[in-house]
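Visitor: Pasting the sequence and the predicted coordinates here, then a few questions.
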Amino acid sequence: MTDLTEFISHLPKCELHVHIEGTLEPELKFALAARNNVTLPYADADEMRAGYAFHDLPSFLACYYEGMSVLLTEADFYDLAWAYLNKAQEQNIRYAEIFFDPQAHTSRGITFGTVIRGLRRALMDARRLLDVRAQLVMCFMRDFSAEYAMATLMESLPYQEWIIGVGLDSDERGNPPAKFAAVFARARAEGYQLTMHCDVDQENSVDNIRQCLDVIGVDRIDHGVNCLESEDLQNEIKARGLGLTVCPISNSYVRGSDGLAVVRKMLDGGLRVTISSDDPAYMNGYVTENLLAVQATTPLTPAELVQLQRNAFEIAWLPDAVKDTYLTELDGYLTTDVEC
C-alpha cells in the first residue's frame, strides 16, 4: 500500500451507527417508487439530491421521513438492506449493527413483520454471499409517546432472536431519555442491549447524556460528543467502558469542521470513540468517506485509525470469540507496510 487513503480503504471496519432508512439512495428510491406506483416530487435522482437542504436535526428529519413513502413491501425492505450490505462489502465493513425504525412504518400502515422479515432476509443473504455479518437494532422514535414505544417493544418480542438491541432516535426537543425509562427497563428485562442517541448540540445535550448513564443504564451512546463539555461525564463514561458511536460528516452539518475534529479530541481524551456513517445516502458519505474526512481535517496515524476500528469491534454486541477473530484480522492489517 502506498498511502493512508488506500490504508483506510482496505482497513477492516465495524459500523455501529447506521440507519437503514438513511441508506436509501435516490436511485433506489426512484426504482421502488416505480414498482409501487408512488409519485415523487422530483424529476430525477440529481434533483432529489439537490433538494436535500438541511442545517439541523429537525430539517434533516423532514427530508428523511418523506423518503420512506416508497417502502411498502417486504421486498422493498430487502432491497434497501441488500443495497447497504453490498456497499458495506465494498468498503470492507466486516460487521455492522444496523438501526431500523419500525414506528416510521407501522405509523403509516406497514406491519412490523413486513419490515423485519425483509431486513432479516437481506442480512442472512449477506452473511452467506458477501461474508458480511450484521445484526439489527430496533430504535424507538422519541417524538412519539412512551406508550407507543412500549407497544412496539411488545410487538418485537416474537422476532426477538432477530434483534440484538434497542435504541432511541429522532427529535430530542422535549423528549429526554427519562421519558422512556420504563420502556428501556422492560427491554433490558427482555434481554435486549441498550443504546440511545444523544445528538450533537441538542436541547439539554449534556443532561441527556447523564440521563443515559444514570436513569437508563445504557450499554453505549450514539453520538454523545457533548460529553466533552463535562470532565465528570467523560470520566464516568470511561469508568464504565462505554463506547460512543460518532458520525463525523453528520456532525459537520451542525458544527462545520469541528464536527470532524471532535474525533481527535475524543481520542486524545481516552474516550472509546468509533466512526460510523449515520444516514449516508443523505450525508454523502459511508464509513470510508467519514474516515477520510476526519483524516483530512485532523490527520491520524495508521495505529490511531486501527484503534478506531478496535474500539468498534470491542464494544460490538458479539460473542467474545467472534470479536477476537475480527480483532486478530485488524491487528494483522496494521503490520502492512504503509508509506505515509
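Guide: Ah, there it is.

Visitor: switch to C-alpha atoms for all contacts and neighbour counts from now on
Guide: OK.

Visitor: And the contacts of stretch 321-332?
Guide: L11, P12, R94, V306, Q309, R310, F313, E314, A316 (C-alpha atoms under 8 Å, 6 or more residues apart in numbering).

Visitor: Below is structure B, check it against A:
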Amino acid sequence: MSDFKQWLWAMPKAELHLHIDGSLQAARLLQLAAKNGVEIPYNSVESVEQAYNFEDLQSFLDLYYLGASVLRDEEDFYFLMKDYLDKCHEQNIVHTEIMVEPQTYLPYGVTVETVLNGFRKAIADAKAQNGQSALMILSLLRHLSEDEAIAMLDSVAPYRDDFVAIGLASSELGHPPSKFERLYAKAKAQGYKLIAHAGEEGPPEYIWEALDLLHVDRIDHGVRCVEDTELVVRLINEQIPLTVCPLSNVRLCVFEKMADHNLLQMLQQGLCVTVNSDDPTYFGGFMNENFESLADALALTKEQALQLVANSFKASFLSDEAKAAYLSQLQDFAAS
C-alpha cells in the first residue's frame, strides 16, 4: 500500500450514508441463512460475490432484500451491526450515521423491538470497547405507500430516542419526494432531522422537491444536481450536504467508470460533498476503498481528502461540541 493510501486509512473519518443491511458480508449471509433455514441460491462466498455485478438499482435491490431475509432474531441484528462497526474501527471511521429500515423485516415477522435490541447492544459495545460514535436513522422504503411509512413512524414512537433522523431509500424513479410530504411534516414536528435520497437515478427535480417540499437537512447522493445550474448555486449558497457514494454510483451505472465521477468537480465548485460507502459489501468496498478509488481514478489530493472529511463532520447530526472535537482531531492528524 502506498504512503498516501496508508495516510487515507489512518485519517479519522465520519460516514453519513450507510444502509446497515448493505454491510452484510457474504460469509455472515451464508451463516445466517443456514442458521435460520432460509433458502438462498448461493452456496459459497464466491457465488454471492459473483452476484454483485448489477445492471441497475433494481437488480441490486432484488439481491439486497434477499440478503436481508436471513436476519431473524436479536443475535442476527447484533452481529450485523457489530460486523459493520468492527469495520469502522479498522478503517478509522470514528463516527457513523446508520440507516435502519425496519419495513424490510416486517414480511418475516421481525419486530422493530427485535431489530433495535440487537443494534443497541452492538453500538453500546463498540462505544465501550473502542470509543466509537454511532447514530441511527429511520429509513423508510419509498416504493411502499406514504401511509405505510407513516405507520412505521408511528410504530417507532416508543423508540424515538433511538433515531436522530428519518430518510427515504429504495427505488427512486417513480417515487418522487413529493409522495412523502405528510410523512416529513409529521417527522419534523416530532423533532427528527430530515434527509432523503434524491438525484441519483432520479432527476434534479427530485432534489428541488426534497428541499422545498420535504425541507431536508441534507441530500443523499445528489450527483445529478450538476444538470441544473440554478440548483447548484442554491446548494452552494445554503451549503446543503450531499452524501455521495462513489463506488455505489459506478456499480449502479450512474457513472460508467470512476474516472467519470463528478465528486471532485463538485468539491471544487464549493458544494458540501462527502464520501460514503452506501451498501459496501454489494458495491465493492467500505469507506477507505472509496477513498482509494478516488485516489486511483481522480488523483485525489490530501487537501481534497481533508476537506471531504471535514465536510462529513460538519454535516453530521452530532452536537456542535462533538463536531468541534472531531474537527480538532482531524486538524491534529493533518498537522502530524
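Guide: Looks like it came in fine. From a predicted model like this one, the values you see are computed outputs, not experimental measurements.

Visitor: of all the contacts of stretch 321-332 of structure 1, which comes closest to G174 of structure 1?
Guide: Of all those, A316 has the smallest distance to G174 of structure 1: 29.8 Å, by C-alpha to C-alpha.

Visitor: Can you name the residues that contact the closest one?
Guide: L16, E97, K323.

Visitor: most neighbours, which of those?
Guide: L16 (29 neighbours; other C-alpha atoms under 10 Å).

Visitor: what does that one align to in structure 2?
Guide: Matched to structure 2 by TM-score structural alignment, L16 of structure 1 sits across from L16.

Visitor: Now do the strands in structure 2.
Guide: Here structure 2 has its strands, by DSSP state E, at 13-19, 93-100, 133-141, 163-169, 193-198, 218-221, 242-244, 273-275.

Visitor: now these as a markdown table including distance to M81 of structure 2?
Guide: Formatted as a markdown table, these follow (distance: least, C-alpha to C-alpha, whole Å):
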| stretch | distance to M81 of structure 2 |
| --- | --- |
| strand 13-19 | 11 |
| strand 93-100 | 9 |
| strand 133-141 | 10 |
| strand 163-169 | 15 |
| strand 193-198 | 21 |
| strand 218-221 | 21 |
| strand 242-244 | 21 |
| strand 273-275 | 20 |
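
Visitor: returning to what we had before: not counting sequence-adjacent ones, nearest residue to the match of L16 of structure 1?
Guide: E97 (4.9 Å; C-alpha to C-alpha, 6 or more residues apart in numbering).

Visitor: just checking, the one you found touches L18?
Guide: Yes: proximity of E97 of structure 2 to L18 meets the contact threshold set by C-alpha atoms under 8 Å, at 7.0 Å.

Visitor: For the stretch 201-336 of structure 2, which segments are assigned as helices?
Guide: For the stretch 201-336 of structure 2, the helices defined by DSSP state H, counting those that start in this stretch cover 204-212, 229-238, 246-251, 263-269, 280-283, 287-298, 302-315, 320-335.

Visitor: Just list what the fourth one packs against, helices and strands only.
Guide: This means helix 263-269 of structure 2. strand 273-275, helix 302-315 (3 or more C-alpha pairs under 8 Å, 6 or more residues apart in numbering; DSSP states H and E).

Visitor: Same question for the third one.
Guide: Contact here means 3+ C-alpha pairs under 8 Å, 6+ apart; on that basis helix 246-251 of structure 2 packs against helix 280-283, helix 287-298.

Visitor: after superposition, how close is the first one to structure 1?
Guide: Spelled out, it's helix 280-283 of structure 2. Taken against structure 1, helix 280-283 of structure 2 registers an average deviation of 0.7 Å after superposition, with mean C-alpha distance after the TM-score superposition for structure 1.

Visitor: picking up where we left off before, so which of the contacts of A316 of structure 1 comes closest to I216 of structure 1?
Guide: L16 (19.5 Å).

Visitor: Correct me if wrong: the closest one contacts A96.
Guide: Yes: in this structure, L16 of structure 1 is within contact of A96 by C-alpha under 8 Å, at 5.7 Å.

Visitor: Near F119 of structure 2, how many other residues are there?
Guide: Count around F119 of structure 2 with other C-alpha under 10 Å applied: 25.

Visitor: Quickly note the distance from the closest residue in space to N130 of structure 2 that isn't next to it in sequence to V250 of structure 2.
Guide: Counting by C-alpha to C-alpha, 6+ apart, N130 of structure 2 lies nearest to H89, which is 7.4 Å off, once chain neighbours are set aside. According to C-alpha to C-alpha, to the nearest Å, H89 of structure 2 and V250 of structure 2 sit 26 Å apart.

Visitor: what sits against the aligned partner of T301 of structure 1 in structure 2?
Guide: Applying TM-score structural alignment, one finds that T301 of structure 1 aligns to T301 in structure 2. Going by C-alpha under 8 Å, 6+ apart, T301 of structure 2 touches A295.
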